[in-house]
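Q: Quick one: sequence and predicted model below, then my questions.
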Amino acid sequence: MVWKQEYERWLDSDVLEEEQREELANLQSDETELEDRFYKSLTFGTGGMRGEIGVGTNRMNVYTVRKAAQGLADYLQSFGEDAVRKGVVIAYDNRYRSQEFAREAALTLGANGVRAYVLSSLRATPLLSFSVRHLQTSAGIMITASHNPPEYNGLKVYGEDGCQLVPKDADALISYVNRIEDELTVRTGDERELQQQGLLAYVDEEVDEAYLEHLKGITLNQSIVDESGDDLSVVYTPLHGAACQATVDALKQAGFSNLTVVEEQAKPDPSFSEVSSPNPEEHRAFDRAIEIGKEHDADILMATDPDGDRIGLAVKDGSGDYTVLTGNQTGALLMEYILQTRKEQGTLPDDGLVIKTIVTSELGQAIANKYGVTLENTLTGFKFIGERILQAHDEKQATFLFGYEESYGYLIQPFVRDKDAVQVALMAAEVALYHKRNEKTLLQALEEMYEEYGWYLEELVSFKAKGKTGQEKIENVLDSFRKGQINDFAGLIVKCIEDYQQGKRYDIQKSTTEPIELPASNVIKVRFEDGSWFCLRPSGTEPKMKAYIGVQSESLSASRSQLLNIKRTVVEKVETILEK
């Protein structure tokens, strides 16, 4: 019953505001809700923290934000005066209380002598990543819950390379955060005094202008944009998020002026009142964009998520309607165009490197093989792609060409070290224009790729499991697959089982084991002899487990059948374990 002690500690505290005290008092009869709010501290993981807004140790509020900022201040102080002097840049998106949380983080850092640079109005996440590098700060904080529901908010921490902290660095930071026993007593500074002392500054235009200047280098074939950019009709929705201005400015700067913005979804709105979903992975997020696209006979529809790091595309399907592309399909189209164009221009380097995650389509490997570039896999999470970019650059191992993940995250050029929807909006427009000049839609171009490489199909299934009990159930599922003997599955012969927590790959047919050269992660991946696979992993940001499934064959019908077969078996086995 530790949660009751924590609840009473908060209720008795004299630092809570009256509104917060009333919120807790009104929950006295709801022990289930109180337990969920106080049974643990909001997890500060490798990607920062994210949770529902509210009062409690397991909620996003000013006290949990201060605790995270205090931990970051202590972490930076461990590196010496130079790290403290370089400071931290802070940005925030359109979420409820985002501006307040950004301010509280800055005041906490300042109270510890750490300089804070705050972007004073809404910014997309990639601009925060860029700002860390541009301002040469020691770290960055982004206040965002990405595409989570309106009741969520979060805090992500970036290192001096502009990349989210990888496990080694995140673990060190987490240790400092966890040393703070009482989040209610973390001290903050006075805003005016901190500004006078040079420990708090607001920055805007300098960063925005520098970012737009770098975006000029995204376009690979500017001549076709100069000649025909107006011919491409684009409809864009920011889904009430923070990326609207940057995306519109970037597209128009490049020469894509035939642009229609979904006006009712252009205004930042934390309740997402005019969208069916703020997540471009969900097709209903495109409902209004499709209506406007039909009115304008648009060639391509674009939707960026609330914090502007992910982007979805919808394209003409030949019947007067639009098809929403999956993240894997968009990644394949972008990758093919980048490699093909650079090869034609003579700029494809011998040491070219493309990076994707272990749950992203294997079509990327087929494309890489064709163009003779190296493709590497990382764990799920763009921070691992950013880490590999840094390593390749510092050690002069390879030239980065493209990075992507199936969940609609892509990076074209590494002046940002996180996924960047604004960069991709530019590149997607160029790819669509290129194919339009050749009298093809993006969907037709994709079908031609399938005919050349094979029909690669993928699907994602999510299993929700909220609260403490839900987390235990998810662990049971992964343990069951980890400990079970799997030789055949859904009528398929298992080739190998990859256990990323143990760091081992078990070859079932050869009865051999080899190491996996990636950081430990609670992930299980099963590969079949025919090239199909499925992968199980807990979500890092939401209370659920995800099952990724991928297949490949020489025909669309065969791939669809195989995908359904594996999906049905995975769902049946997972739900059986969850019910236990």
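A: Nice, thanks for sending it over.
Q: C-alpha only now, for contacts and for neighbours.
A: Will do.
Q: Look at residue 497 and say how many residues are nearby.
A: 25 (other Cα atoms under 10 Å).
Q: got it, and residue 338?
A: Residues near residue 338, counting by other Cα under 10 Å, number 19.
Q: in the strand or helix carrying residue 448, what's buried?
A: Using DSSP states H and E, residue 448 sits within helix 442-453. For helix 442-453, burial by neighbour count (16 or more other Cα atoms under 10 Å) applies to 442, 443, 444, 445, 446, 449, 450, 453.
Q: Test my guess that the first one contacts residue 435.
A: Yes - judged on Cα atoms under 8 Å, residue 442 makes contact with residue 435 at a distance of 6.7 Å.
Q: Now do the helices in the stretch 451-580 of the chain.
A: Per DSSP state H, counting those that start in this stretch, the stretch 451-580 of the chain carries helices over the ranges 467-483, 556-579.
Q: export those helices to CSV and tack on mean neighbour count and distance to residue 278?
A: Shown next, in CSV, are the helices of the stretch 451-580 of the chain (neighbours: other Cα atoms under 10 Å; distance: least, Cα to Cα, whole Å):
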stretch, mean neighbour count, distance to residue 278
helix 467-483, 16, 23
helix 556-579, 15, 26
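Q: Put this next to the first one:
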Amino acid sequence: MTWRDHWKRWSNCFWLDDDLKKQLKQIEKDEKELEDCFYKWMEFGTGGMRGKLGPGTNRMNTFTIRRAAEGLARYVEDYGEEAKQRGVVIAYDSRHQSYHFAMETALTLGAHDIQVYVFQELRPTPELSFAVRHLQAFAGVMITASHNPPEYNGFKVYGEDGGQFPPEPAQELMNKVVEVEDELSIQVADENTMKAKRQLMMIGEEVDKAYNEKLQTVSLHPKLLQSKGEQITIVFTPLHGTANFPVTRALETSGFKNVHVVQEQALPDPNFSTVKSPNPENKEAFTYAIAEGKRVDADILMATDPDADRLGLAVKNEHGEYELLTGNQTAALMLDYLLKERKAQQLLPKNGVMLTTIVSSELGRKIANHYGVTTVDTLTGFKFIGEKMKEYEKTRQYEFQFGFEESYGYLVKDFVRDKDGVQAALLCAEMALWYKEKENKTLYEALHTLYERFGYYREGLESLTLPGKDGLEQMENIITAFRKNPPSMIGDEEITIREDYFMSERFIVSNEQKETIKLPVSNVLKYKTEEETWFCIRPSGTEPKIKFYFGVKGNSLKEANDKLFRVKASVMEQVKKRM
């Protein structure tokens, strides 16, 4: 069917709700917008199904949610009656229509006699991951679009291990979704009937309490926290999302008494009214937190994204100003602290492993090596880290110690199988207290100690936003141009290794030898030099963006920063020539 055929189906559907009818009416003369709404079905990328709210097969709405849920129901049915009885846990964040989408998912599953658990209030993604494991459910669904703008929402699916669906089951699920021929006629169960049969159960405090108890195991020095926790002052903002309750509860339980929540951003708000983007990667998102930090003379500032799977950290620099750390810098601090203190307490296993991604900092690898911990790289997306955790749990080859990705995602303990901003908040608070009490250092000073010991590594990111059908084609053109005509230099350094993750091939330039990359196929390119400079090209799986990642190493922070600036400029100039 063409996009016009789909548009006509929707236009002639008398049971569309009034909002969808109104939105269709508003765009009926905008052919380009109509085509973008209907030219394809929403697909699962690195973070599930995510897109703009609105009418059409390529938008988030009641019927595309039902279609995804119907595919999930058929997927669960294939695993038999036990899988149906174990059921599906559903959580949702503060975005527009999140609760509605959660209930539509529940009622669609209910039509297949599948047990469903829905959180009675909004809860973060990591608690959904925990709940799947805690309730021994067969699967989970999180309704969220993470840090995307207010007009977005999404549908993320989790397996029985509590991890996001990796490629193989995700493809199996998508095959089930593709089989759904008419998303407008999907049958749903009656909510009251499901509740009467206890087929639909609303959950809350029991899971909250169990999650909070597990969070207390994150600490390496619980007695220090209880006795000295009031010695540091913390400012925290949930950026209008889900994290206020779980983070403040966990901090208070651990012993942190001086926690100041940014009141302007404390309550859920689907419009994220005080920020341009609810993204803790952006310094602008810390504007209110910085003001509050100055008012109370806070030691650290922390912010989570709307579904609380990511954490941003700001610390005082040498001038007494709050400086936002990158995800790689925060991860380096966390990793070094964890491994150092586990080693001191004889808790560090001989087969420890740190999991990270191909676009994250090499500083993490240097720190892990120092403590005798193996580093394993995965593709971008925490689902691949979760997949490795599941593998090592079965094979016992490695014991998980830490996982991180450069985009502010961290996991400390494995009772969750996705990045966990709540765990990260607890560990960052503990680190700040430990360095203040034990070494009379700020976290900023601790970071520079790491640089002096392991080298001055700096990373950066550039992205091009290319929305719509035309943008998708343009992204493909850029990466194809690099693949067919690879660069030979990064700035003034010769490229010595080219990696093509779509072809699963590593090419050694000096001897023209090829090696096999043993990772899932992905449309990603990476280039490296002998001086530890690298850049990577990757189309986003969840946003209309193509991303360019960079890494350098210098003999000083200034040298590394200057080098990073030059490398970015050099590569982006090459990008322009290939557009």
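A: That came in fine, so what should we check first? All figures in this text were calculated on a predicted structure; none of them were measured in a lab.
Q: one step back: out of the helices of the stretch 451-580 of the first structure, the one nearest residue 174 of the first structure is which?
A: Minimum separation from residue 174 of the first structure across the helices of the stretch 451-580 of the first structure (Cα to Cα) falls at helix 467-483, 20.2 Å.
Q: Give me the helices and strands touching that closest one, please.
A: With contacts defined as 3 or more Cα pairs under 8 Å, 6 or more residues apart in numbering; DSSP states H and E, helix 467-483 of the first structure has these neighbours: strand 524-528, strand 533-538, strand 544-553, helix 556-579.
Q: which residues touch it?
A: 36, 464-465, 499, 522-524, 536-538, 543-545, 574, 577-578 (Cα atoms under 8 Å, 6 or more residues apart in numbering).
Q: Which of those residues are buried? Put it as a PyMOL command.
A: In PyMOL, this line selects whichever of the contacts of helix 467-483 of the first structure come out buried by 16+ other Cα under 10 Å:
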select buried, resi 36+464+465+499+522+523+524+536+537+538+543+544+545+574+578
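Q: Checking residue 141 of the second structure next. Helix, strand or coil?
A: strand (DSSP: H, G, I helix; E, B strand; the rest coil).
Q: Now do it: how many residues are near it, please.
A: Number of residues near residue 141 of the second structure (other Cα under 10 Å) recorded here: 28.
Q: which ones are touching it?
A: Going by Cα under 8 Å, 6+ apart, residue 141 of the second structure touches 88, 89, 90, 91, 128, 155, 156, 157, 158.
Q: before we move on, the earlier item: would you mind giving the buried residues of helix 442-453 of the first structure as JSON lines with distance to residue 486 of the first structure added?
A: Output for those, formatted as JSON lines (distance: Cα to Cα, whole Å):
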{"residue": "442", "distance to residue 486 of the first structure": "40"}
{"residue": "443", "distance to residue 486 of the first structure": "38"}
{"residue": "444", "distance to residue 486 of the first structure": "39"}
{"residue": "445", "distance to residue 486 of the first structure": "38"}
{"residue": "446", "distance to residue 486 of the first structure": "35"}
{"residue": "449", "distance to residue 486 of the first structure": "33"}
{"residue": "450", "distance to residue 486 of the first structure": "31"}
{"residue": "453", "distance to residue 486 of the first structure": "29"}
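Q: Return the closest of those with respect to residue 405 of the first structure.
A: For these, the nearest to residue 405 of the first structure is residue 446 (17.5 Å; Cα to Cα).
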